[in-house]
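Participant: model the following, please.
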Amino acid sequence: MLFKGVFALSTCLILDCFSLVYRSFFGLPTTIKRQDGQIINAVLGYYNTLTGLMEQFQPDYLFVASDHPSPTFRHEMFPEYKGHRPPMPEELRGQIQLIEELIASFSVPLISIPGYEADDVIGTITRYAPSSTHCYVITTDRDALQLVAEQVTVIAPNSKANKVFTPELVKHEMGVVPELVPDLKALVGDTSDNIPGIPLVGPKTAVRWLDMFGSLDEIIYNAHLLPGKAGRNLQENTENARLYRELATIERNVPTYCCWQAGRLEFSEQEVRETLDSLGIRASIPQVG
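Facilitator: You can find the predicted model right below:
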């Protein structure tokens, strides 16, 4: 197991709920149903992912963070935020409660806070984790790369081999260190979140500017020195750039209602089995601990 054996750290898994829900839904056919006709492809895929992670990491703690259906503080700042995303497929909508039941059967906290996103809950948990704990964030959302640190690793699940984001890999792939990911997104934008970015500023230009000046604030301060149309665009959009960075920055001080010890992984195999039977899933129960 990474880190734990070397440094004798506790291990905490933090799952981005809807990131894995969508991955499960689109990864398995909707022809997977139980006897009453209820589609359960996402439920089955989520169970396989969850239990596979449990067996791989043998975590001491496990949390699931979820988006809240209410608008977030980012929507208040920028109404177009994530405005282009399609609605949830009806075949998936009917499985959400079942997935919540599945999570509850393992006595795992499912944390959702009005006004915030799952990323913010995840960021808060990693910030306040005990110093003796290594956190593994399981998500397909690259926004979470800004959280990567010595004791925070982001795992992007993959059917062949999970991708393990360390600070070194983030720097290699993004061109900047994890803490500068929001600055980078402010300049180039983020289509997945509908953040426009600065016109004509691409990844290479943004990374070059960040290498030269060290941060978005310093780039803005020295914007008069930047050549070409991209430089002029930044000069004309400095307030937008600051807004885009705020949209891209994970809030790490969310008022969560869940104490750390609530995440200690302890579950009743009988309760899990009863839930699986009610969901119409035949699967083994993970051996943890």
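
Participant: CA only for contacts and neighbour counts going forward, please
Facilitator: OK.

Participant: tell me who's in contact with residue 94.
Facilitator: residue 39 (Cα atoms under 8 Å, 6 or more residues apart in numbering).

Participant: and if we set it to 10 Å?
Facilitator: 38, 39, 40, 42 (Cα atoms under 10 Å, 6 or more residues apart in numbering).

Participant: separate out the buried members of these.
Facilitator: 38, 39, 40, 42 (16 or more other Cα atoms under 10 Å).

Participant: my read: residue 18 touches residue 96, true?
Facilitator: Yes. Contact criterion Cα atoms under 10 Å: residue 18 and residue 96 qualify, at 9.4 Å.

Participant: thinking again about what came up before, rebuild the buried ones among the contacts of residue 94 as JSON lines, extending it with secondary structure and distance to residue 267.
Facilitator: Formatted as JSON lines, the buried ones among the contacts of residue 94 follow (DSSP: H, G, I helix; E, B strand; the rest coil; distance: Cα to Cα, whole Å):
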{"residue": "38", "secondary structure": "coil", "distance to residue 267": "26"}
{"residue": "39", "secondary structure": "strand", "distance to residue 267": "26"}
{"residue": "40", "secondary structure": "coil", "distance to residue 267": "23"}
{"residue": "42", "secondary structure": "helix", "distance to residue 267": "22"}
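
Participant: sequence B follows; please return its structure for comparison with A:
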Amino acid sequence: MKTLLVVDGHHLLFKMFYGMPSRIIGKNGKSVHAIIGFTGALLKVINMTRPTEIVVVFDSENGSDRNQLNPEYKGNRVDYTDVPTDDNPFSQLNDIYIVLDYLRIKHFESFNGNEADDHITSYVNSYKNTHKVYILSGDTDFMQLVDENVNLFVYRGKKSIVYNREMVYEKFGIYPNYFADYKCLVGDKSDNIKGVPTVGPKTATSLIDTYGGILNIIKSIELVRKTTLKMKLKEYTDMLIQNYQLIKLDRKIDNPYEGESLLWSSKDMKTLDILRSLDYM
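Facilitator: Reported below is the predicted structural model:
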């Protein structure tokens, strides 16, 4: 079976910018630690997954139309507009684009109000019936996409984790098809999405086990035995519906690159050789 590797570019950029030593200086006197980390991690994952096709998707600086649903969505994120270059992950982004072009790996930024997550979801849904698909990201939102042919690759060097359906269940107590519903109930601090007060992981999994997804839980509120829980679910019904719209990854959108343009031919490349070829080191 063919294999598609689809990369959450911003997540890998941030992970490497904040996870690598910042004192690595390139030929031009500027820091190149994120470039080195991004390239090295990507090559390692490529070596581990052996993809036949690769694409890297980044979030656009124009934001997401999800903020029209909830202005507080991702409101806890740092605004890097006035952050000094040395402390700004985006200061090395264009250089990462240059590396990807050198490797002939297609990449693009999200558009039309979509997020990188939406484009990645579209790739997964387009390829999962004909390919083994690996999503390279540490964003747990992608847990909801994991299935028989789809794995979430969380890069941690030698401690990397590749999640399948059973591993998602072992970690959260629910299968991937209910992961979005689970997050709707407990919330998602990383995206500034609030959950139902007093509803933690155990209560959320119990509700899902008993009634199914969010819409079925809402329809079945009167059947909930605990009075306080029933009242909370009633009080926060509108929020749950909004959370589902924010969290559920199911948009059908067109991506700019498909088919042969994503093809990757196996190459034995080393990070430093690539950076030297591009005159960074």
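
Participant: ok, so of the contacts of residue 94 of the first structure, who is nearest residue 276 of the first structure?
Facilitator: residue 40 (11.3 Å; Cα to Cα).

Participant: nearest spatial neighbour of the closest one, skipping sequence neighbours?
Facilitator: residue 33 (5.3 Å; Cα to Cα, 6 or more residues apart in numbering).

Participant: check contacts around the counterpart of that neighbour in the second structure.
Facilitator: Aligned counterpart of residue 33 of the first structure in the second structure: residue 25 (TM-score structural alignment). Counting by Cα under 10 Å, 6+ apart, residue 25 of the second structure makes contact with 31, 32, 33, 280, 281.

Participant: look up how far residue 91 of the second structure lies from the third one.
Facilitator: When Cα to Cα, to the nearest Å is the yardstick, residue 33 of the second structure and residue 91 of the second structure sit 11 Å from each other.

Participant: do the same with the last one
Facilitator: Taking Cα to Cα as the measure, residue 281 of the second structure and residue 91 of the second structure are separated by 17 Å.

Participant: the second one too?
Facilitator: If you measure residue 32 of the second structure against residue 91 of the second structure using Cα to Cα, the figure is 10 Å.

Participant: cool, the fourth one as well?
Facilitator: Counting by Cα to Cα, the gap between residue 280 of the second structure and residue 91 of the second structure amounts to 14 Å.

Participant: how many residues are close by the equivalent of residue 188 of the second structure over in the first structure?
Facilitator: Matched across to the first structure, residue 188 of the second structure falls on residue 190, judged by TM-score structural alignment. By the measure other Cα atoms under 10 Å, the count of residues near residue 190 of the first structure is 17.

Participant: likewise residue 25 of the first structure?
Facilitator: 21.

Participant: which SS class is it?
Facilitator: Assigned with DSSP: H, G, I helix; E, B strand; the rest coil, residue 25 of the first structure falls in the helix class.

Participant: equivalent analysis for residue 100 of the second structure, please.
Facilitator: helix.

Participant: give the aligned equivalent of it in the first structure.
Facilitator: Under TM-score structural alignment, residue 100 of the second structure pairs with residue 103 in the first structure.

Participant: count the neighbours of the closest residue in space to that match that isn't next to it in sequence for me.
Facilitator: Nearest residue to residue 103 of the first structure, sequence neighbours excluded (Cα to Cα, 6+ apart): residue 110, at 7.4 Å. A count of nearby residues for residue 110 of the first structure, using other Cα under 10 Å, gives 17.

Participant: with residue 128 of the second structure instead?
Facilitator: 17.

Participant: okay, residue 116 of the first structure and residue 211 of the first structure: tell me how far apart.
Facilitator: For residue 116 of the first structure, the distance to residue 211 of the first structure - Cα to Cα - is 31 Å.

Participant: next: residue 118 of the first structure.
Facilitator: 30 Å.

Participant: what about the helices in the second structure?
Facilitator: 9-19, 33-49, 66-69, 93-102, 116-127, 165-172, 179-186, 201-211, 214-219, 227-235, 237-247, 271-277 (DSSP state H).

Participant: among those helices, which is nearest residue 253 of the second structure?
Facilitator: Comparing the helices of the second structure by Cα to Cα, helix 116-127 comes nearest, at 6.3 Å.

Participant: next up, the contacts around residue 135 of the second structure.
Facilitator: 4-8, 120-121, 123-124, 142-143, 145-146, 150-154, 162-163.

Participant: switch the cut-off to 8 Å
Facilitator: Contacts of residue 135 of the second structure (Cα under 8 Å, 6+ apart): 5, 6, 7, 8, 120, 142, 150, 151, 152, 153.

Participant: same thing with residue 49 of the first structure?
Facilitator: Contacts of residue 49 of the first structure by Cα under 8 Å, 6+ apart are residue 20.

Participant: so what corresponds to it in the second structure?
Facilitator: Under TM-score structural alignment, residue 49 of the first structure pairs with residue 41 in the second structure.

Participant: how about residue 209 of the first structure?
Facilitator: Counting by TM-score structural alignment, the partner of residue 209 of the first structure is residue 207.

Participant: how near is the residue nearest to that match when sequence neighbours are not counted to residue 98 of the second structure?
Facilitator: Nearest residue to residue 207 of the second structure, sequence neighbours excluded (Cα to Cα, 6+ apart): residue 217, at 7.1 Å. Separation of residue 217 of the second structure from residue 98 of the second structure (Cα to Cα): 48 Å.

Participant: so for the two, which sits in the more crowded spot?
Facilitator: Neighbour totals were compared for residue 217 of the second structure and residue 98, and residue 217 leads with 19 against 13 (other Cα under 10 Å).
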